[in-house]
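**Q** output the structure for:
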Amino acid sequence: MMANRSHLGFHLWICAFLLLSIHGLSFYLPGVAPQDFFKGDKLRVKVNKLASTKTQLPYSYYSIPYCRPNKIVDSAENLGEVLRGDRIENSPYEFQMRVPEMCNVVCRIVLDDKTTKEFKEKIDDEYRVNMILDNLPLVVPMTRLEKDSPIIYQHGFFVGRKIQYAGTKEEKYFINNHLTFTVKYHKDLQTDSARIVGFEVNAFSVKHQYDGDWTGKNRLTTCDAHAKRTVTSSDPPQEVENKKEVIFTYDVDFQESDIKWASRWDTYLLMADDQVHWFSIVNSLMIVLFLSGMVAMIIYIGFKKPALEDPVKTNKIPRQIPEQAWYMSSAFSILIGGILPFGAVFIELFFILTSIWLQQFYYIFGFLFIVFVILIVTCAEITIVLCYFQLCSEDYLWWWRSYLTSGSSALYLFLYTIFYFFTKLNITKPVSGILYFGYMLIASYAFFVLTGTIGFYACFWFTRLIYSSVKID
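**A** Next up is the predicted model:
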């Protein structure tokens, strides 16, 4: 009877496991599942933070007097969006799926001293406006000079420009108040539904004109859907000055695309210089092979020699370390030991810094993983080689020295971030500089702990290996 109950209980556990497995197949991550849109379905554009590569200080979209919906609602954000400092909110930009629209008026504002100053500050600091549609960020297509080169994309559009206009020597501020959206979609021929695979924009500065007094329903003469009059870059721009009116408008165009929903990020994440990554990896592999040969030779020669034998018993008093040559000093060997590990990663480090501080996409984690493996091997081997030379010089104090040898690569990393700051970034505000160096100091310390730990454990394994064959009576 007890056996039958046990047998029945076992079967119940199996059934429960299978039911859980079937349920697990339906699991998906929020915001990742594809969404089908039919013709006429409402599409709502969300706005994100204003970002600048000059200040590195994000602002909310509504921190400047852009057009607002009746009620501003914050969207739920995932952990990655929170860590990036995103501020996702609703917007008055709404349109229907696969229904082109032309010259829709969003709102009209009249600038005063305060709003004029706010817009000019954001234009001076080169702030970009970020928007989102169906979890895809808004991008500006950038055509490259080389022939047959693929189009690359940049995050968001500029708030405005400070340029000379109409032959004047004085630079003036102009705001981008007209947006031409392009929504790319992949159509399902069986259901007639479509999935969004691209969200692009071209931003223009246009001084809109209309007849009579403003009522909110005026027909603009600068762009008119009835007359098929569209905004072009040759239209007079909208200047940012006190008591000037600014009318915000937008167009929407829909383009069918062969790109499937699963591949919609591929064009966003296109890396134009993957040859540089491969060149860096090949160079690093050459260094790794050279160090591997040295380590193999050291271990081989060490095992070929007969085991060391002490003529007398080991003295409990620590042996005096003989005077070392200048090139075997701790400071010199530690500084030398950090060069090769840093050399293995500095090319990839450039692209990582660019993605963080210049608001560019980074999605080449395959390259990054290869470089990380090379870094581990390089740290281990350079520490073993220098530790071997240290022991040959009768210096047995290798513990902290092995940690600092590979960990010193963090010093070169921090020096490189200083070089990057002055050569690649246009940060002018002290607060932004403190923010940059604070983050880079934390990253360098984390890199020091990582590489130092790798070097210490490699040297620890090496010394245990070579002394395990030594017989001491």
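
**Q** when you work out contacts or count neighbours from here on, use the C-alpha atoms and nothing else.
**A** Will do.

**Q** next, count neighbours for residue 385.
**A** Using other Cα atoms under 10 Å as the criterion, residue 385 is surrounded by 18 other residues.

**Q** er, residue 271 actually
**A** A count of nearby residues for residue 271, using other Cα under 10 Å, gives 15.

**Q** next one: it from residue 439, what distance?
**A** Going from residue 271 to residue 439 by Cα to Cα, to the nearest Å gives 25 Å.

**Q** over to residue 65?
**A** The span separating residue 65 from residue 439 equals 31 Å under the rule Cα to Cα.

**Q** with residue 199 instead?
**A** From residue 199 to residue 439 the distance is 32 Å (Cα to Cα).

**Q** more neighbours, those two?
**A** Neighbours around residue 199 and residue 439, counted as other Cα under 10 Å, are more numerous at residue 199. The numbers are 22 against 11.

**Q** how about the helices in the stretch 251-400 of the chain?
**A** If DSSP state H, counting those that start in this stretch is used as the criterion, the helices of the stretch 251-400 of the chain fall at 274-304, 330-337, 339-357, 365-392, 399-407.

**Q** just say which of those is most tucked in.
**A** Ranked by mean neighbour count, the helices of the stretch 251-400 of the chain are led by helix 399-407 with a mean of 25 (mean count of other Cα atoms under 10 Å).

**Q** I'd like the structure of this one too, to check against the first:
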Amino acid sequence: MAFERPRSHQWVLRLLLLVSCVSAFYIPGYSVTRYNDNDPIPLLVNKIFSDHTQLQYAYFDLPFVCPPSGRTHGGSPFGSGQSISLNLGEVLRGDRIMTSDFELLMGKDVECESLCTRVVSRSDVKWARQLIKEGYVIEWIADNLPGATSFVTVDRSRKYYASGFKLGYRDISPATGQSRYFINNHFTIVIRWRSAAEGGKVIVGFEVYPKSITAEGRKEGGCPKAVHKDNEGQELYIAPNLSRMQEKYSGLSYIPEDDDDDDGATLQIPYTYSVYFREDTKVEWNNRWELYFTNQGESAITHWLAIINSLTISTVLGVTVFVIWSRTVQGDIKGRGDGAMNDQKAKVRSRRRSGKSEKKRENLLDGEADVEHDADFSSEDEALEDTSGWKLLHGDVFRIPAFSGLLAPLVGSGMQLLFMASGLLLLSCLGVLNPSFRGGFVSVGMGLFVFAGLFSGYFSGRLYKTFGGMAWRKNTLITALLFPGLAFCLVLILNLFVWAQASSTAIPFSTLIGLLALWLLIQVPLVYLGSWVGYVRAAPWEHPLKTNAIPRQIPPQPWYLRSPIGPLLTGIIPFAVLFIELLFVFKNLWQDKTGYYYVFGFLSAVSTVLMVTVVEVTVIATYSQLCSENYHWWWQSFLTGGSSAFWIFAYCIWYYLFKLHVTGFVSSLLFFSYSFLACAVYGLLTGTVGFLAAYAFVRRVYSAIKVD
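**A** Below you'll find the predicted structure:
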């Protein structure tokens, strides 16, 4: 017993650790941090980002800002510059959160406090000017709120936030007409709070007002003499070394104004900050994030128009599917009953035989009558073809498609993505995935994708068994490695370009190893387990009709049913359903990174209508193809369901050319690569939905036919 007590204590400690981790999960309204007067408020620095480029940089990696001193503040055991533990989503989105030297005490105003005086070289000044030119903004964090720039509407009726604040600004010199760049080196921090019902104070707003103040004429401690008055800005400019430039560019008729070569000249940039606490009773702690949702109220009407547009298109297609099912399919089945096709063929043959015997017996008809009699038979054949063209494929409609060993893994991967997307939308609508759960959307999405390997393996294995495949382990490996492997290789190649730019957007090597382990050690076994259940334990999907030994000849097809014209044309309809909502998604992803997309209720509604539309379009296209006596519907249905991805990627190209102002080769490469990857994910998902809808439709239609 003496040896069991330490083990029991260890289990208790582990349980308490697990409970503490669970309680740390942030849900609005529950995980509230309350402060008393003079309690320290940690201010964390994160990164800088821009709407004109996809490259981000960690704040402390900038050579022209105050580096961390390593001192501890507010009783914290960690000194400044200490990295904060990040989840997978935060790392992948480029966050690099660290503690800082800013001292914030609840309720204590600070008029001015010196942070440091940074000495920068000529090359550092040039990089700072370039970052300001590209419109970079800084992101700080306090009480899980990003530091925001405050705006007021024109009628001053509403206030809203934009995440981050400008690194600096550019001005035009009235004397020379050239651009001058100024860096913001004084920060006025405003913490808005309100009293909590349980006692203490809670933070409901975190605003930062940057300002550029020259280094000249300051007090002894480094603070400006008049912080809140108009001051001359701190220009990022080092006078050129004329003697060195003349020596370097001797013999040239033109001497560059900006010399890239560091000659030892430096520029001193003093950094200071002010802190003010203001009570705000208009904002509740539970809805403090609503200020960051810019233009959400004004865009609600547009979202409703998007839903109405989607419902209109889906309703029209639904009526078409209903007409096809009720009049054509159900009418043919009910009108003729089982074996109707054979009965119809027997009637035509009997008419032909009786006509021929009459002709031989009577021998009274002339040549014109013979032609008329043959025309009657041909009209009967055409009527049979028109009324039951899809029925003539009863011996070929379930023929195994070409490259079935590739179709099964693609359908399995599509089911995996469908489960992931459904889970993300559901959790977002419930409020579990919210902006306060930083990086949660990506982290939970990765977890759902890995867990959904069970569904991927199951559907791939069972469909592969239905196709008559024998090497199910090979099919399992293809399913587990195909899509994740291609995505991982693409990210790895892109990461090399981002690493070369020293950007925080680059995924650390340790994270790449973790992703590789997550893929190979967790997802692959789950896919194998699901495939074993789908292939070994489950029975294949049974087809109601047998397949003929000799394939039927396919007649010439109309131009609108041929590949790839047919799928591309049908893809316009789902794209029209999703088009309006894509405007908001693209704007928040690429054009306005300071805002937050948080209208998942509208997105879920549009996504639901989109899936219904994909099903309807695929069913109509499949039925039209079968009526044209073309039994190659397997791949065609998959391509039809996912064809709207082509139009979305074309829209990405248009958006890049006419809406974005992306600069640099690497940023453009990232935009098109990630857009292609997103469209591939969307195409796999909707293609799988279309394939399963067509498969269910074909099985249901042909199950009512019996052929002797």
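
**Q** rebuild the helices of the stretch 251-400 of structure 1 as TSV, extending it with distance to residue 424 of structure 1.
**A** Listed next are the helices of the stretch 251-400 of structure 1 as TSV, based on distance: least, Cα to Cα, whole Å:
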stretch	distance to residue 424 of structure 1
helix 274-304	18
helix 330-337	26
helix 339-357	9
helix 365-392	22
helix 399-407	26
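
**Q** residue 144 of structure 1 corresponds to which position in structure 2?
**A** In structure 2, the position corresponding to residue 144 of structure 1 is occupied by residue 153, as judged by TM-score structural alignment.

**Q** wait, its match sits on residue 294?
**A** No - because the distance of 10.8 Å does not satisfy Cα atoms under 8 Å, residue 153 of structure 2 is recorded as not touching residue 294.

**Q** which of these two has more neighbours?
**A** The residue with the greater number of neighbours, taking residue 153 of structure 2 and residue 294 and applying other Cα under 10 Å, is residue 294; the counts read 19 against 9.

**Q** isn't that one right up against residue 160?
**A** Yes - under the criterion of Cα under 8 Å, residue 294 of structure 2 makes contact with residue 160 at 6.4 Å.

**Q** all strands of the stretch 51-200 of structure 2, in order?
**A** Remark: strands of the stretch 51-200 of structure 2, listed N- to C-terminal, are 57-58, 98-99, 110-121, 137-142, 145-146, 148-152, 159-163, 165-166, 168-172, 179-183, 186-195; assignment by DSSP state E, counting those that start in this stretch.

**Q** next, count neighbours for the counterpart of residue 703 of structure 2 in structure 1.
**A** When structure 1 is aligned by TM-score structural alignment, residue 703 of structure 2 is paired with residue 468. By other Cα under 10 Å, the residues close to residue 468 of structure 1 number 10.

**Q** for residue 269 of structure 1, same thing?
**A** Look at residue 269 of structure 1: counted by other Cα under 10 Å, it has 15 neighbours.

**Q** what lines up with it in structure 2?
**A** Here residue 269 of structure 1 is matched to residue 293 in structure 2, going by TM-score structural alignment.

**Q** tell me which element the counterpart of residue 203 of structure 1 in structure 2 is part of?
**A** Across the two structures, residue 203 of structure 1 finds its equivalent in residue 210 of structure 2, going by TM-score structural alignment. In this assignment (DSSP states H and E), residue 210 of structure 2 forms part of strand 201-211.

**Q** show me the helices in the stretch 351-500 of structure 2, by range?
**A** Along the stretch 351-500 of structure 2, counting by DSSP H, counting those that start in this stretch, helices occupy 367-387, 404-429, 440-451, 453-466, 472-500.
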